[in-house]
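Undergrad: sharing a model that was predicted from the sequence below.
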Amino acid sequence: MFENLTDRLSGSLRSITGQARLTEENIQGTLREVRMALLEADVALPVVKDFVEAVKQRAVGQDVSKSLNPGQMFVKIVNDELQAVMGQANETLNLSVQPPAVILMAGLQGAGKTTSVAKLARFLQEKEKKKVMVVSADVYRPAAIKQLETLATEVGALFFPSSIEQKPIDIANAAIAAAKLQFADVVIVDTAGRLAIDEAMMAEIKQLHAAITPAETLFVVDAMTGQDAANTAKAFNDALPLTGVVLTKADADSRGGAALSVRHITGKPIKFLGVGEKTTALDPFHPDRIASRILGMGDVLSLIEEAEQKLDKKKAEKLAQKIKKGKRFDLEDLRDQLQQMKDMGGISDMLDKLPGMGNIAQAAQSQIDNKMFTRMEAIINSMTPQERRNPDVLNGSRKKRITAGSGTDIQDLNRLLKQHKQMAKMMKKMKSKGGMANMMRGLGGMMPPGGKGGFPGM
């Protein structure tokens, strides 16, 4: 996310960081570059104008004269203004009402509303420890009701059945009544989408909103539509008292125009980012962290939170104890590591959150075959427990059986074994005195000149 914007802004800000003093003249060129970067990222024109003007006013004002390093101060000003445009701090859902708290989800067809309902249900159950019921009031698309039922089962949420013969208001009221009987804390109501905004749609959702008075009215919009996302959100906000926005498909949006435009145009905060297809792929929106990532400064806090939630601590502890006792790092351990890396979004996603690693993350994305980890897992799964614990027993006939069973070839298997040997060596260095330093030297040895090659498949 934001790759194009990060590249352009990093380049334009580099020219200003060596300045001894900031003046209107020496920041003019950089501001022009910043303006172009934002327009190319499909940020709405009024937002670009206000942003550039705000940066200019602060940069040539009193803030900079007190700074020892004006160049760094300019980067800080850009960072602060990016945060201001997106809303300063994360705004959580307001569920402090008499249960069940009702969340109404609105948006156009294809924006990912139904999937977002399931993601939000999972988020509220796992993070907020709420009992959640979901219901579909989309009476125009029978498949939407079935889809939500399937997703509700997957995330473990209560599902209230509905049919296309019913009226949306009746469905929602019946679901709320059922939620009270089952002591649910939250009811999430999925509504019908259209291909474009029309009067009938707006009238229907207005009536539904008036009938159930939700605690939260969230607008779900596709980040890929850029500034159009902000304009659509404004049209909905004019008809409905929105409380926030869920920006979906943010992982596929390299521009970031929607994230920078929505708040400014609607006055409503982005509360969540949809960052993938899985039901776990929903992140609270933190403007400060996003601004940091746009400027190539990484997002270590999100990486730590993700690690806390997704890494299996017992497995990590077990491996640490095993290495400490001098036992061998085997292929079962490697499989665990691959699974954990996949859960964290893969190498490129992890690198993207580390400071100064934005360009490397992009290079990794373009050079790493994302199916590689799946192939590696398939190869390991095709082995016997004995072969996984002791790869040295693998001879020609065993290799042939493994590759046939995993649908791979001998080159894939040999590459995996080579990679395993390198990781085993690193783990051995971790055990010895000066472990981390030795491991980093080992990693350096794996990287040929120019930095290419270290990770498998690069």
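TA: Alright, I've got the coordinates. Just so it is clear, the structure is predicted and the values come from calculations on it, not from any experiment.

Undergrad: going forward, measure contacts between C-alpha atoms and count neighbours the same way
TA: Noted.

Undergrad: the longest helix in the chain is where?
TA: Of all the segments assigned as helix in the chain under DSSP state H, the longest by residue count is helix 410-431.

Undergrad: list the buried ones in the helix or strand that it is followed by?
TA: In the C-terminal direction, the helix or strand that comes right after helix 410-431 (DSSP states H and E) is helix 435-446. Residues of helix 435-446 classed as buried under the neighbour-count rule (16 or more other CA atoms under 10 Å) are 438-439, 442, 446.

Undergrad: which one of these is nearest to residue 126?
TA: residue 439 (35.7 Å; CA to CA).

Undergrad: which residues touch the closest one?
TA: Residue 439 makes contact with 426-427, 429-430, according to CA atoms under 8 Å, 6 or more residues apart in numbering.

Undergrad: got a markdown table for the residues you listed, with distance to residue 130 too?
TA: Listed next are the contacts of residue 439 as a markdown table, based on distance: CA to CA, whole Å:
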| residue | distance to residue 130 |
| --- | --- |
| 426 | 43 |
| 427 | 41 |
| 429 | 45 |
| 430 | 42 |
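
Undergrad: elements contacting the longest helix of the chain?
TA: When contacts are defined as 3 or more CA pairs under 8 Å, 6 or more residues apart in numbering; DSSP states H and E, helix 410-431 sits against helix 313-324, helix 372-381, helix 396-406, helix 435-446.

Undergrad: if we go to 6 Å?
TA: Using 3 or more CA pairs under 6 Å, 6 or more residues apart in numbering; DSSP states H and E, the elements in contact with helix 410-431 are helix 435-446.

Undergrad: C-terminal to the helix or strand hosting residue 233, what's the next element?
TA: Assessed by DSSP H and E, residue 233 sits inside helix 227-239. Next helix or strand after helix 227-239 toward the C-terminus (DSSP H and E): strand 244-248.

Undergrad: ok, structure two:
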Amino acid sequence: MFDNLSDKLDKAFHVLKGHGQITEVNVAETLKEVRRALVDADVNYKIAKDFTNTVKKKALGQDVLKSLKPGQMMVKLVKDELTELMGGDAEGINLSGNPSVILMSGLQGSGKTTFSGKLANYLKNKKTKKPLLVACDVYRPAAIDQLHVVGDQIGVKVFSDKENKNPVDISEKAISYAKENGFNVVIIDTAGRLAVDEAMMTEISNIHTAIKPEETLFVVDSMTGQDAVNTAKAFNDVLNFDGVILTKLDGDTRGGAAISIKSVVNKPIKFIGTGEKMEAIDVFYPSRMADRILGMGDVVSLVERAQEQYDEEEARKLQKKIAKNQFGFDDFLNQIQQVKKMGNMKDLMGMIPGAGKMLKNMDIDDDAFKHIEAIIHSMTPEERQKPSVINASRKKRIGKGSGTSVTEVNQLLKQFDQMGKMMKMMQGGGGKKMMQMMKGMK
């Protein structure tokens, strides 16, 4: 996410390295590189220029703190202004209605239907809501079926009427159905087009007028850069939407849309899509995004994702197993599944401060655990529960069954054994012994 922009900003700040103070000359030189980095990231030139002018004014209007180097001061100023440019504070979603109606809008191919499912899944799991998805794309042949597939995947009911070609009528019937059947959130997936056209705008405007939604959200593909910003402006002129959804932020995005869309349409980015999985949805926090753009990571979001997968009852059971030395491969497999639900591996690693630079040229497979899973699935129930019974002939069978080698099976067994010992030490408060063991594992 934003790798190229992060690299270029890092190089820009290097201009100030070694300087004892901020001067007009070194500030101008640094901010010239910052502006160039923003424009390369597809940020509108005027926005980039206004941004650097604001930073320059603040940089020259204060003394450098004794505890900070000029480069650190400039990073802080740029971070604060980036946060402000992207909206300042995170914006929540309005769920005050009964039911709360959310109207989804956007061009075809922006990921609108998939994100409707992600939002339904998010509200069901995090806000304990009972959402209803509504299929109002009456033009694209597979659109209704696609929404049903998404609904089945996340366990959310989908309201549709294939015989009805009037999206206003479908929307109104869906809201009535929701009231009668106890659904407290209605998410309406509307038709998209390949480009902004009058018929499309008239149709979605008619739906908006008829149902008066609590939230109207514009879904945009962040990989389209400045085009995304221009499309958002066209939609906002007609719909006056409440917020923006940025999808495909896990792709090869330059970041221009995320940085400049708020200043163009004056509407907040509310959510971002960070992957293909239904769990790959995050509330947009401008401050956290600024940290990630500047290569500082995002530990808070990483912890929040971990907490979402944390089950207190399961943790207690696991603790007892570790204490009794009964932690087996089934438990290990369960832990892997929880990590995988947190998101793609490269995105997770990018949230760790400093890790982004180290990993930028590395190809981290999103299926990084597949060999481990294959080995565990090739074990018998007894072998998973009591790894100590796995002898040479069993290792050979497990390796053959999983498409791996005996060496890889041995490596996993060794790592599993070391992990079990560390878990036991952590429970017993043996921090010193654990540190010694970690040194021996290098």
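TA: Yep, that arrived. Just so it is clear, the structure is predicted and the values come from calculations on it, not from any experiment.

Undergrad: quick one: TM-score?
TA: Scored against TM-score structural alignment, normalised by the length of the second structure, the superposed chains reach a TM-score of 0.92; 441 aligned residues with a CA RMSD of 2.4 Å.

Undergrad: circling back: for the buried residues of helix 435-446 of the first structure, give me a markdown table that also has distance to residue 177 of the first structure.
TA: Listed next are those as a markdown table, based on distance: CA to CA, whole Å:
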| residue | distance to residue 177 of the first structure |
| --- | --- |
| 438 | 63 |
| 439 | 59 |
| 442 | 62 |
| 446 | 62 |
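
Undergrad: which residues touch the residue nearest the centre of the first structure?
TA: Central residue of the first structure (CA atoms, centre = their mean): residue 275, 3.6 Å from the mean position. Going by CA atoms under 6 Å, 6 or more residues apart in numbering, residue 275 of the first structure touches 249-251, 281-282.

Undergrad: so how far is residue 55 of the first structure from the closest residue to residue 17 of the first structure other than its chain neighbours?
TA: Spatial nearest neighbour of residue 17 of the first structure, chain neighbours left out: residue 71 (3.7 Å); criterion: CA to CA, 6 or more residues apart in numbering. Between residue 71 of the first structure and residue 55 of the first structure the distance is 13 Å, computed by CA to CA, to the nearest Å.

Undergrad: repeat for residue 418 of the first structure
TA: Shown here: residue 418 of the first structure relative to residue 55 of the first structure, a distance of 52 Å by CA to CA.

Undergrad: neighbour count winner among these two?
TA: In terms of neighbours (other CA atoms under 10 Å), residue 55 is the more surrounded of residue 418 of the first structure and residue 55; the figures are 21 against 13.

Undergrad: that one: helix or strand, and which one exactly?
TA: Assessed by DSSP H and E, residue 55 of the first structure sits inside helix 45-59.

Undergrad: quick one: that helix to chain centroid distance?
TA: Computed by CA atoms, centre = their mean, to the nearest Å, the chain-centroid distance of helix 45-59 of the first structure equals 28 Å.

Undergrad: in the very next helix or strand once past that helix, what counts as buried?
TA: Following helix 45-59 of the first structure in sequence order, the next helix or strand is helix 62-65 (DSSP H and E). Across helix 62-65 of the first structure, burial judged by 16+ other CA under 10 Å covers residue 64.

Undergrad: and after helix 62-65 of the first structure, which helix or strand comes next?
TA: Downstream of helix 62-65 of the first structure, the first helix or strand assigned by DSSP H and E is helix 70-86.

Undergrad: and the angle from that following helix to helix 45-59?
TA: 140 degrees (axes from the mean of the first three to the mean of the last three CA atoms, to 10 degrees).

Undergrad: who does helix 70-86 of the first structure touch, helix- and strand-wise?
TA: Counting contacts by 3+ CA pairs under 6 Å, 6+ apart, helix 70-86 of the first structure packs against helix 287-294.

Undergrad: and the contacts of the helix it packs on?
TA: The contact list for helix 287-294 of the first structure (CA under 6 Å, 6+ apart) reads 6, 79, 82-83, 86, 88-89, 298-299.

Undergrad: and the two most separated of the residues you listed?
TA: Pairwise distances among these were taken by CA to CA; the largest, 20.7 Å, belongs to 6 and 89.

Undergrad: still on that earlier bit, average offset of the longest helix of the first structure relative to the second structure?
TA: Helix 410-431 of the first structure, aligned to the second structure and superposed, deviates on average by 3.6 Å (mean CA distance after the TM-score superposition for the first structure).

Undergrad: what's that helix in contact with?
TA: With contact meaning CA under 6 Å, 6+ apart, helix 410-431 of the first structure is reached by 324, 329, 435-436, 438-439.

Undergrad: want to throw those residues into CSV with distance to residue 412 of the first structure?
TA: Shown next, in CSV, are those (distance: CA to CA, whole Å):
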residue, distance to residue 412 of the first structure
324, 30
329, 20
435, 30
436, 29
438, 28
439, 25
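
Undergrad: separation between residue 65 of the second structure and residue 28 of the second structure?
TA: Here residue 65 of the second structure is placed at a distance of 19 Å from residue 28 of the second structure (CA to CA).

Undergrad: looking at this, residue 362 of the first structure is in a helix?
TA: Yes. Assessed by DSSP: H, G, I helix; E, B strand; the rest coil, residue 362 of the first structure belongs to a helix.

Undergrad: that older thread, neighbour-wise, which of residue 6 and residue 89 of the first structure wins?
TA: Taking neighbours as other CA under 10 Å, residue 6 of the first structure and residue 89 compare with residue 6 leading, 25 against 15.

Undergrad: how close does the more buried one sit to residue 412 of the first structure?
TA: 35 Å.

Undergrad: now residue 317 of the first structure
TA: Taking CA to CA, one finds residue 317 of the first structure at 30 Å from residue 412 of the first structure.
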